[in-house]
Every structure is written in C-alpha cells, then in structure tokens.
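Asker: predicted structure and sequence below. I'll ask about it afterward.
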Amino acid sequence: MPKMKTNSSAKKRFKKTGSGRFKCKQSHLRHILTKKSTKRKRQLRSGSMIHDHDVAMVRRMLPFA
C-alpha cells in the first residue's frame, strides 16, 4: 500500500481548528483593490470557515490534519 500524501496546496490554504472544522482566508484581496471600498477590503481581512459540503474534500486532501 503506498504512502498517504498531504496535498501541498491544501496545507498552505487551510488550517484545522480545535473543534475539527477548517478555516481559510477570504479571496479577492490580492490585486485590483482600488475599485473596492474600504469597508469591503476590511471585511475580507477576517478569515472564514469552509462550507459544510466542502469539508469532506478538504479532509481528504489533509489526512494528517
């Protein structure tokens, strides 16, 4: 049986919380920021949780998390 491997891109993007859920950073905050309002950019700074229907996919990519 081959080794289980962690998906390299997933380990950079997702972190497991103490309760077993996964958190990630919000998107749309890298470039083309001049047309976005200050309020929108400020709210994008906070992280968010992975949606329930995506948790199984993330868990499969991060078997040791």
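Answerer: On my side now, so go ahead.

Asker: all contacts plus neighbour counts: C-alpha atoms, from now on.
Answerer: Will do.

Asker: count the residues that sit near His53.
Answerer: As a burial measure, His53 scores 8 neighbours (other CA atoms under 10 Å).

Asker: where's it relative to Lys16, distance?
Answerer: As for His53, its distance to Lys16 is 16 Å (criterion: CA to CA, to the nearest Å).

Asker: and the comparison structure, right after this:
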Amino acid sequence: MPKAKVHSGAAKRFKKTASGYKHKHAFKSHILTKMTTKRKRQLRGTSTLNAADKPLVARMLRDV
C-alpha cells in the first residue's frame, strides 16, 4: 500500500505544536500602504489555529 501524501500547501502554512497548530496571519504580503500601522503591527507573528479548523488541518497534514 502506498504512503498517504501530505497536502503540500498545508505543510507550508501550518506547524504542529503541543497545543495545536500555529500559523501566520493573512493579508500581510503586499499592498500594505493603504493599511494602517496598527493593523500591520497586529498581523505580525503567529497565532494558534481555531479549534473548529483543527480536524481539517490534521487531515491535510495526516496527523490523525
């Protein structure tokens, strides 16, 4: 039986941690001149994935 493949797009975007998955924020790549400095600052860093999205990401990363 062949190995199950990991979703390569999800593998680039999510990292598994002890408490769940961490991810970067969206809307922080280009055309940032119209966005306020406060908004850009709040989009920095990573955050944990919402509990409702965990099963979908776990399936894409084959962690089930």
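Answerer: Received it, and whenever you're ready, just let me know what you need. In this text the structure is predicted, and so the values were computed from the model without any measurement.

Asker: and the TM-score between these chains?
Answerer: TM-score for the superposed pair, counting by TM-score structural alignment, normalised by the length of the second structure: 0.87. Supporting figures: 64 aligned residues with a CA RMSD of 1.6 Å.

Asker: let me know the secondary structure of the spatially most central residue of the second structure.
Answerer: Nearest to the mean C-alpha position of the second structure, counting by CA atoms, centre = their mean, stands His23 at 3.1 Å. For His23 of the second structure, the secondary-structure state derived from DSSP: H, G, I helix; E, B strand; the rest coil is strand.

Asker: ok, it - contacts?
Answerer: With contact taken as CA atoms under 8 Å, 6 or more residues apart in numbering, His23 of the second structure is in contact with 13-15, 46-49.

Asker: can you flag which of those residues belong to strands?
Answerer: Using DSSP state E, the members of the contacts of His23 of the second structure that fall within strands are 14-15, 46-48.

Asker: ok, of the residues you listed, which come out buried?
Answerer: Applying a neighbour-count criterion of 16 or more other CA atoms under 10 Å, the buried members of these are 14-15, 48.

Asker: what's around the residue nearest to Phe22 of the first structure when sequence neighbours are not counted, how many residues?
Answerer: Counting by CA to CA, 6 or more residues apart in numbering, Lys16 is the residue found nearest to Phe22 of the first structure once chain neighbours are left out, at 4.5 Å. Applying other CA under 10 Å, we find 16 other residues in the vicinity of Lys16 of the first structure.
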